[in-house]
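In: Give me the fold of what follows.
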Amino acid sequence: MKQFTLTQHSFLLLLGLVTVAFFWILLPFSGAVFWGVVLAIVFGPLHERLLAAFGERPNAAALATLILIVLMVILPVTLIAAALVDQALGLYAMVSTGQLDFDGLLRRTVGGLPGWLASLLERYESTIMDTLRDKLTAGVAQASQLAARYAVNVGRNALNFLVSMAVMLYLLFFLFRDGRTITARIKRAVPLSSHYKKPLFDKFVTVIRATVKGNVLVAMAQGALGGLIFWFLDVPAPVLWAVVMSFLSLLPAIGAALIWGPVAAYFLFSGAVWQGAVLALYGVLVIGLVDNLLRPFLVGKDTKLPDYLVLLSTIGGMALFGLNGFVIGPVIAALFIAAWSLFAGAEEFHGE
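Out: So this is what the prediction gives:
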């Protein structure tokens, strides 16, 4: 086995220290850097086509790709965020002024329950029902206050947001322009043989593209369909609930149903039977069908991960890393599977 000299040990120590220091410096802009890299990977094929169309002029192709990303992604997200803030503030105002009486809503819901269930609940109304009522009222009020406070903080931190956005777009331009060179240098620097590097890098890129494109498309579709039916049924703040359903739909199988399910139940038990039936059928047959058809085709097909692993890695990733976790979780899971598959078939580890 090769023995490292003192000079080599010192250099490796220096390499580790400057690497940690470098990532520490980037920490304030970690979100901008992360999404810059993700967008560069996702829109890489588009940039390659534009590069060929521009006759291998990297600056023009990178700028054109950047403009398309702003028009297709950033501008629509900004407009939706503005509508979300407006409706969140409106919902908070309705809660704080008593226009939305959750105690009354709960009583009407209980009044619509089957007789045997209503009588059973009445026995424990002083305990279970009062507790449920208080928790529901306090929870919704806190959620509305949180949304309003977040909206105010976004306004106050608009400068930080704009700086992060500028950093992301600036980095994205150079990732497009110099992406091939950067990728080649990273591959050379990773201390693995090409037998391992190629499948791991390929899996990394494939999973990021499949996860982002698949989950975002599913989230957009489910959020838009959910917001549409909420608007049709005259549910308050449909844009707000559409965005919430979009975020929750990042959780496979169970996401959007956490919103439309309780609303459908409220309609049914409060006497609005046709609204509840329409929302329940629409949720199962339309919103649920989008998840059942699109997600396996867009995400599972390319990542080659079973549905349960996609679900667990997504939930775990979001629990640890927030919104970024819906990308990080499946990537880690896919690399875990790929690395162990390589290890299981590697002759140098098994002496075959």
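In: alpha carbons only for contacts and neighbour counts from here, please
Out: Fine.
In: Show me where the stretch 201-350 of the chain has its strands.
Out: With strands called from DSSP state E, counting those that start in this stretch, the stretch 201-350 of the chain shows none.
In: and the longest helix belonging to the chain, what does it pack onto?
Out: If you go by DSSP state H, the chain has its longest helix at helix 194-232. When contacts are defined as 3 or more C-alpha pairs under 8 Å, 6 or more residues apart in numbering; DSSP states H and E, helix 194-232 packs onto helix 30-42, helix 238-248, helix 288-295, helix 301-303, helix 325-344.
In: and those helices as TSV, adding distance to residue 119?
Out: Shown next, in TSV, are the helices and strands packed on helix 194-232 (distance: least, C-alpha to C-alpha, whole Å):
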stretch	distance to residue 119
helix 30-42	53
helix 238-248	33
helix 288-295	34
helix 301-303	50
helix 325-344	44
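In: ok, back up a step: hey, what's the angle from the longest helix of the chain to helix 325-344? Just curious.
Out: Counting by axes from the mean of the first three to the mean of the last three C-alpha atoms, to 10 degrees, helix 194-232 points 150 degrees away from the direction of helix 325-344.
In: Can you get me the start-to-end distance on stretch 183-201?
Out: 10 Å (C-alpha to C-alpha, to the nearest Å).
In: Same check on stretch 19-39?
Out: 24 Å.
In: quick one: buried residues of that stretch?
Out: Of the residues in stretch 19-39, 29, 32, 33, 35, 36, 37, 38, 39 count as buried by neighbour count, 16 or more other C-alpha atoms under 10 Å.
In: Tell me the one of those residues nearest residue 179?
Out: Checking the buried residues of stretch 19-39 against residue 179 by C-alpha to C-alpha gives residue 37 as the nearest, at 10.0 Å.
In: Roughly how far does the closest one sit from residue 78?
Out: From residue 37 to residue 78 the distance is 20 Å (C-alpha to C-alpha).
In: Now do the helices in the stretch 51-200 of the chain.
Out: 58-69, 75-97, 102-111, 115-123, 130-156, 158-177, 179-189, 194-232 (DSSP state H, counting those that start in this stretch).
In: what's around the closest residue to residue 298 other than its chain neighbours, how many residues?
Out: Using C-alpha to C-alpha, 6 or more residues apart in numbering and skipping residues adjacent in sequence, the residue nearest residue 298 is residue 214, 4.7 Å away. Per other C-alpha atoms under 10 Å, the neighbour tally for residue 214 reads 21.
In: Surely residue 214 and residue 295 touch.
Out: Yes - between residue 214 and residue 295 a contact is recorded at 6.1 Å, counting by C-alpha atoms under 8 Å.
In: can you give me the offset of stretch 289-306 from its chain's centre?
Out: 15 Å (C-alpha atoms, centre = their mean, to the nearest Å).
In: now the other sequence, so there's something to compare against:
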Amino acid sequence: MTTKNSSPIEIAIQISLIAILSLWCFQIAKPFISIIVWAGIIAIGTYPIFLWLKKKVGLKAGWTATIITLTLLVILITPTILISSALIDNTQTLSQHIKNDQLVIPAPPEGVADWPLVGEKLNTIWSQAAQDPKALIGQYKTEIKTLMKWGVSAAAGAGLNILVFVISIIIAGVFLVSGKGIKNVFINIFNRVADGRGNELTTLSLSTVNSVVTGILGIALIQSLLAGMGFIAMDIPAAGVLAFICLIMAIVQIDILLVLIPISIYTFTDETTGTVAAVTFLVWNIAVGLLNNVLKPILLAKGVDAPMAIIFIGAIGGMILSGIVGLFIGAVVMVLGYTLFMVWLKPETIKS
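Out: Just a heads-up that it's a prediction; the model follows:
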């Protein structure tokens, strides 16, 4: 510990030792940071449900947290496994066909050329690809190779991502039980670094994370899962990949109808699909796409002031850094960081 009589050399040595110890601790904890952060995000998002359920059923905090944990495992893990399995199968099959020169692309259905805006160009490219898949691969060799590497990497990491989900949900259950104690810790931290404003900054942080979790991530997850169910029911090729694309688009606030409508049109041009099934699929996709407009006013009542660019950078950057889990964590962390930074610039913007 430094004193008034400490020499500059002693102070430098002490600071160096603290820095080395801090860096060492960080390196040890680094593999678990994403898991713990994701667990905290899940806990914050489900804490209102935890309080409501505890009051309704009259159980102790531990049992209530156990019920929520098991429910989350069923709700999140089951569809995650289904989508991940479909993604793995699609990626591996496509990769093997390309390597073995067995890639077969069906000819475009009749009527594709009549699609508005992109129909004629899409029909031309699709027809060329169906006639000579090797030429298509040769023309876009670099892009396809990069995509394949990413797909194989994603497929290989799917099992690890599922394990991360499971561990994070279990840890989130522990956080639910000790929610008040953890909140007090953050209040004390903010008090130390923000001149006694710990309570208001903690409240703002919790409100921001909860809004992002329920109003952005929750809606995105619901939409992508429902869309994926429709793809699987209609036997759409690459259903897992398409569902994952819908998930990314929904998180970065891009309307997934841009994907759902063309796929719905495709089913009308497919001779193997009945008219009733195609109409039902179209209605289902429209309902899934518009679900965002119904749920967002309810779940995002307080709003998220962060620009879409912040959410986009957080989601995509997080996915590049930490895989599928990072897709969720990145969006939340970037929005929280942006919100706290804006409050630091303009303290009067804190809402009571």
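In: Got a TM-score for the two of them?
Out: Superposed pair, TM-score by TM-score structural alignment, normalised by the length of the first structure: 0.68. Supporting alignment: 322 aligned residues with a C-alpha RMSD of 4.8 Å.
In: Next up, the contacts around the residue nearest to residue 298 of the first structure.
Out: 294, 295, 298, 299 (C-alpha atoms under 8 Å, 6 or more residues apart in numbering).
In: so what's the first one up against?
Out: Spelled out, that is residue 294 of the first structure. Counted by C-alpha under 8 Å, 6+ apart, residue 294 of the first structure has contacts 214, 218.
In: Just give me the match in the second structure for it.
Out: Superposed on the second structure with TM-score structural alignment, residue 294 of the first structure falls opposite residue 295.
In: ok, so what distance separates its match from residue 91 of the second structure?
Out: In terms of C-alpha to C-alpha, residue 295 of the second structure sits 33 Å off from residue 91 of the second structure.
In: How about residue 246 of the second structure?
Out: For residue 246 of the second structure relative to residue 91 of the second structure (C-alpha to C-alpha), the value is 17 Å.
In: Which one of the two is surrounded by more residues?
Out: Ranked by neighbour count (other C-alpha under 10 Å), residue 246 of the second structure and residue 91 place residue 246 first, with 27 against 23.
In: list the contacts for the more buried one?
Out: Residues near residue 246 of the second structure by C-alpha under 8 Å, 6+ apart: 223, 224, 227, 256, 259.
In: now the first one: how far from residue 243 of the second structure?
Out: Shown here: residue 223 of the second structure relative to residue 243 of the second structure, a distance of 9 Å by C-alpha to C-alpha.
In: More neighbours: which of those two?
Out: Each of residue 223 of the second structure and residue 243 has its neighbours counted (other C-alpha under 10 Å); residue 243 has more, 29 against 24.
In: So the more buried one sits against residue 221, correct?
Out: No - using C-alpha under 8 Å, residue 243 of the second structure is not in contact with residue 221, being 9.8 Å away.
In: what does residue 69 of the second structure align to in the first structure?
Out: Match for residue 69 of the second structure (TM-score structural alignment): residue 66.
In: Distance check, its match against residue 123 of the first structure.
Out: With C-alpha to C-alpha as the criterion, residue 66 of the first structure and residue 123 of the first structure are 63 Å apart.
In: Repeat that for residue 98 of the first structure.
Out: 28 Å.
In: How about residue 147 of the first structure?
Out: Distance of residue 147 of the first structure to residue 123 of the first structure, given as C-alpha to C-alpha: 36 Å.
In: Between the two, tell me which one has more neighbours.
Out: residue 147 (20 against 11).
In: Please say which position in the second structure that one maps to.
Out: Aligned by TM-score structural alignment, residue 147 of the first structure pairs with residue 151 of the second structure.
In: For its match, which residues are in contact?
Out: Contacts of residue 151 of the second structure (C-alpha under 8 Å, 6+ apart): 88, 91.
In: Please tell me how far it sits from residue 40 of the second structure.
Out: In terms of C-alpha to C-alpha, residue 151 of the second structure sits 29 Å off from residue 40 of the second structure.
In: do the same with residue 81 of the second structure
Out: In terms of C-alpha to C-alpha, residue 81 of the second structure sits 22 Å off from residue 40 of the second structure.
In: what's the answer for residue 302 of the second structure, then?
Out: 20 Å.
In: And for residue 97 of the second structure?
Out: 42 Å.
In: Same question for residue 5 of the second structure.
Out: In terms of C-alpha to C-alpha, residue 5 of the second structure sits 44 Å off from residue 40 of the second structure.
In: can you check residue 234 of the second structure too?
Out: Counting by C-alpha to C-alpha, the gap from residue 234 of the second structure to residue 40 of the second structure is 37 Å.
In: Residue 8 of the second structure now?
Out: Remark: distance between residue 8 of the second structure and residue 40 of the second structure (C-alpha to C-alpha) = 41 Å.
In: Please apply the same query to residue 48 of the second structure.
Out: Taken as C-alpha to C-alpha, the span from residue 48 of the second structure to residue 40 of the second structure is 14 Å.
In: cool, residue 52 of the second structure as well?
Out: Taken as C-alpha to C-alpha, the span from residue 52 of the second structure to residue 40 of the second structure is 19 Å.
In: ok, now residue 291 of the second structure?
Out: With C-alpha to C-alpha as the criterion, residue 291 of the second structure and residue 40 of the second structure are 27 Å apart.
In: and if you look at residue 219 of the second structure?
Out: To residue 40 of the second structure, residue 219 of the second structure is 19 Å away according to C-alpha to C-alpha.
In: now swap in residue 247 of the second structure and tell me
Out: To residue 40 of the second structure, residue 247 of the second structure is 21 Å away according to C-alpha to C-alpha.
In: So what's the residue count around residue 16 of the second structure?
Out: Neighbours of residue 16 of the second structure (other C-alpha under 10 Å): 12.
In: Is it within a helix or a strand, and which one?
Out: helix 8-57 (DSSP states H and E).
In: In terms of secondary structure, what does that helix contact?
Out: helix 61-72, helix 141-177, helix 198-212, helix 308-345.
In: Of all the residues in the last one, which ones are buried?
Out: When you say that, I think you mean helix 308-345 of the second structure. Residues of helix 308-345 of the second structure classed as buried by neighbour count (16+ other C-alpha under 10 Å): 310-319, 322-340, 343.
In: report the angle between the axes of it and helix 198-212?
Out: 170 degrees.
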